[in-house]
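**Q** Structure for this input, please:
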Amino acid sequence: MRLVIATCSVDYDGRLSAHLPLATRLLMVKADGSVLVHSDGGSYKPLNWMSPPCAMAELAPREHEVELGVTAVWQVQHTRSEDRLRVLIHDVLHDSSHALGVDPGLVKDGVEAHLQKLLAEHIHTLGSGYTLVRREYMTAIGPVDILCKDPGGASVAVEIKRRGDIDGVEQLTRYLELMNRDPHLAPVTGVFAAQEIKPQARTLALDRGIRCVTLDYDELKGIDNSEHRLF
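**A** Take a look at the predicted model:
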């Protein structure tokens, strides 16, 4: 992984356009080719990014860019679309590379892991006509618990928690933003599934167009429990 702290501006062009004005930011270049732009706030979510497959080139700035103080240009081009990220670097405060090795992945809580397995085996729990694509669908920022198709054949990303809170909704939102940039998957909708979903998390999810599903652990195991239902 390469970590660069630099004063820079960033432009994203493609299916959407976005501009980040000049400021000091953290630029991350991962071994999988992804490039992420972070600020010193906003928790784990990058301000902008390019997910693989993509190619990054470091270019000399154009004449008018030199006049504005630009010393280097990162141009990141997605290889399957016209999406392009262009980072104009003015000053570099830090530049280092670190070999992190192979990550063993997230070790889930036993109940969450079992919920994921059970829901994948009984994907119709989400509704009639749903079909499983795969568990642990890998993205550039981590695995989505379940990727499935709705009755119309559209992609659905499912994030599973034992207790669903706002952080879980934010996590799923990040996955959806990334996956919807992939023309082979888009449009992708989201399902936030948990044994218990906090009211604030449900409100945030619904506001972002994410469906909430309350899972009954006993029911998924085949035990009839009339006290809990799937909503």
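
**Q** okay, CA-based contacts and neighbour counts for the rest of this
**A** OK.

**Q** Residues touching the helix or strand containing D91, excluding its own?
**A** For D91, the host element (DSSP states H and E) is strand 84-97. Under the criterion C-alpha atoms under 8 Å, 6 or more residues apart in numbering, residues 1-14, 49-50, 61, 69-78 lie in contact with strand 84-97.

**Q** how about the strands in this structure?
**A** 2-13, 18-29, 35-38, 48-50, 54-59, 72-78, 84-97, 131-139, 142-149, 155-164, 188-197, 211-214 (DSSP state E).

**Q** Which among those strands is found nearest to G110?
**A** Closest approach to G110 among the strands of the chain (C-alpha to C-alpha): strand 155-164, 9.6 Å.

**Q** Quick check: A72 touching E58?
**A** Yes: between A72 and E58 there is a contact under C-alpha atoms under 8 Å: 7.0 Å.

**Q** So these two - more neighbours on which side?
**A** Applying other C-alpha atoms under 10 Å to A72 and E58 shows that A72 carries more neighbours, namely 20 against 12.

**Q** Tell me how far that one lies from I89.
**A** As judged by C-alpha to C-alpha, to the nearest Å, A72 and I89 stand 5 Å apart.

**Q** Next: E177.
**A** Distance from E177 to I89, counting by C-alpha to C-alpha: 25 Å.

**Q** ok, those two, which is more surrounded?
**A** Neighbour count, other C-alpha under 10 Å: between E177 and I89, I89 has more, with 23 against 13.

**Q** Return the residues in contact with V10.
**A** H19, L20, P21, L22, L85, R86, V87, L88.

**Q** What residues does the residue nearest to the first one when sequence neighbours are not counted make contact with?
**A** Read that as H19. Sequence neighbours aside, D11 is the residue nearest to H19 in space, at 4.6 Å (criterion: C-alpha to C-alpha, 6 or more residues apart in numbering). Going by C-alpha under 8 Å, 6+ apart, D11 touches S17, A18, H19, L20, L85, R86, V87.

**Q** want to put them side by side, so please do this one too:
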Amino acid sequence: MRLVVARCAVDYTGRLTAHLPLAPRLLIVKADGSVLVHSDGGSYKPLNWMSPPCTLRTQARSPEEAALDPDDAWVEEWDVVHAKSGDRLRVRLHEILEDSSHELGIDPGLQKDGVEAHLQALLAENIETLGAGWSLVRREYGTAIGPVDILARDPDGAAVAIEIKRRGEIDGVEQLTRYLELLNRDPLLAPVRGIFAAQAIKPQAKVLAVDRGITCVTLDYDALRGIDDAESRLF
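**A** Modelled structure (predicted):
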């Protein structure tokens, strides 16, 4: 990754045209070829950018060019062209304040707290969250169309398939419906009912779940981790 702080002017041409007048900015050139132009405000969003695939060509200004146009005192020009659309980003650097390059290597990716795998593990460890007398049969219970997050048994011994999402939407209800149709063909399990569990469930998903006889359960991630004691809260 190359980081350049410079006084620069930027022109974009393509589906539209845009111009950034001369000002100090941060220019980022990433290993994937993308080029981003940032100001010192505006949160994370760049003022302009070019996403890959694109090519970057740089050239220093020659004395002859400077003599032809002494009023436009740029010292280096970046020409960024998108390989497919032909869109062009031209950056003229008038003064380079900082210029550094860093090898970051392969990023391991964002590891989110509270993702579905964590919720699944926590609910399996605390299956009694669903009520007294519940028992865990298996996590990732295999079927011909994919694994059911949790297969459990309620206090009466009936099989229950549990689908877990961070945010419960209609697609999740449809997925659980398909699992239930398949599981209920197994005479050793049938009848199997379903629970759709998530940290938040959209109203439309709740309506569809209830219509199909599926119970909706809202999961409290902190309570499952033992951080938040719901009984000690005032509200």
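
**Q** ok, back up a step: of the contacts of V10 of the first structure, just say which sits nearest to I123 of the first structure.
**A** L85 (37.0 Å).

**Q** Am I right that T7 of the first structure is in contact with A23?
**A** Yes: taking C-alpha under 8 Å as the definition, T7 of the first structure is a contact partner of A23 at 5.2 Å.

**Q** neighbour count winner among the two?
**A** Neighbour totals were compared for T7 of the first structure and A23, and T7 leads with 18 against 13 (other C-alpha under 10 Å).

**Q** For S43 of the second structure, see how far away the counterpart of the more buried one in the second structure is.
**A** Under the alignment by TM-score structural alignment, T7 of the first structure pairs with R7 in the second structure. Computed with C-alpha to C-alpha, the distance linking R7 of the second structure and S43 of the second structure is 20 Å.

**Q** can you check I150 of the second structure too?
**A** Per C-alpha to C-alpha, I150 of the second structure is found 41 Å from S43 of the second structure.

**Q** between those two, which one's more packed in?
**A** Counting neighbours by other C-alpha under 10 Å for I150 of the second structure and for S43 shows that I150 has the greater number, 24 against 8.

**Q** show me what contacts the more buried one?
**A** Per C-alpha under 8 Å, 6+ apart, neighbours of I150 of the second structure: Q120, A124, L136, V137, R138, R139, E140, Y141, A161, I162, E163.

**Q** Mind putting these into TSV with neighbour count, secondary structure and distance to G33 of the second structure?
**A** Output for the contacts of I150 of the second structure, formatted as TSV (neighbours: other C-alpha atoms under 10 Å; DSSP: H, G, I helix; E, B strand; the rest coil; distance: C-alpha to C-alpha, whole Å):
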residue	neighbour count	secondary structure	distance to G33 of the second structure
Q120	23	helix	38
A124	20	helix	44
L136	18	strand	49
V137	15	strand	49
R138	14	strand	46
R139	17	strand	42
E140	15	strand	40
Y141	14	strand	43
A161	24	strand	46
I162	27	strand	44
E163	26	strand	40
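
**Q** Tell me the one of these nearest I28 of the second structure?
**A** For these, the closest approach to I28 of the second structure (C-alpha to C-alpha) belongs to Q120, at 39.3 Å.

**Q** you'd agree that closest one is up against V148?
**A** No: Q120 of the second structure sits out of contact with V148 when judged by C-alpha under 8 Å, with a separation of 10.5 Å.

**Q** shared neighbours, the two?
**A** Residues touching both Q120 of the second structure and V148 (C-alpha under 8 Å, 6+ apart) are R139.

**Q** whereabouts in the second structure does the longest helix along the first structure align?
**A** What stands out as the longest helix in the first structure, according to DSSP state H, is helix 166-179. Using TM-score structural alignment, helix 166-179 of the first structure corresponds to no residues of the second structure.

**Q** Compute the number of surrounding residues for the closest residue in space to L178 of the first structure that isn't next to it in sequence.
**A** Once flanking residues are discounted, L178 of the first structure sits nearest to S51: 7.3 Å by C-alpha to C-alpha, 6+ apart. As a burial measure, S51 of the first structure scores 22 neighbours (other C-alpha under 10 Å).

**Q** Please verify my assumption that S51 of the first structure contacts A31.
**A** No: using C-alpha under 8 Å, S51 of the first structure is not in contact with A31, being 11.4 Å away.

**Q** element containing the residue located most distally from the centre of the second structure?
**A** In terms of distance from the mean C-alpha position of the second structure, A67 ranks first, at 50.1 Å (C-alpha atoms, centre = their mean). Using DSSP H and E, A67 of the second structure sits within helix 63-68.

**Q** and that helix, what other elements does it pack with?
**A** Helices and strands touching helix 63-68 of the second structure, by 3 or more C-alpha pairs under 8 Å, 6 or more residues apart in numbering; DSSP states H and E: there are none.

**Q** List the neighbours of it that are in contact with it.
**A** Counting by C-alpha under 8 Å, 6+ apart, residues outside helix 63-68 of the second structure touching it are D72, A73.

**Q** What are the buried residues along that helix?
**A** By neighbour count on 16 or more other C-alpha atoms under 10 Å, the buried set for helix 63-68 of the second structure is empty.

**Q** Repeat that for stretch 62-79 of the first structure.
**A** Neighbour counts over stretch 62-79 of the first structure (16+ other C-alpha under 10 Å) mark E65, V70, T71, A72, V73, W74, Q75, V76, Q77, H78 as buried.

**Q** can you put those residues in JSON lines and add distance to D216 of the first structure?
**A** Shown next, in JSON lines, are the buried residues of stretch 62-79 of the first structure (distance: C-alpha to C-alpha, whole Å):
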{"residue": "E65", "distance to D216 of the first structure": "58"}
{"residue": "V70", "distance to D216 of the first structure": "56"}
{"residue": "T71", "distance to D216 of the first structure": "57"}
{"residue": "A72", "distance to D216 of the first structure": "54"}
{"residue": "V73", "distance to D216 of the first structure": "52"}
{"residue": "W74", "distance to D216 of the first structure": "49"}
{"residue": "Q75", "distance to D216 of the first structure": "48"}
{"residue": "V76", "distance to D216 of the first structure": "44"}
{"residue": "Q77", "distance to D216 of the first structure": "44"}
{"residue": "H78", "distance to D216 of the first structure": "41"}
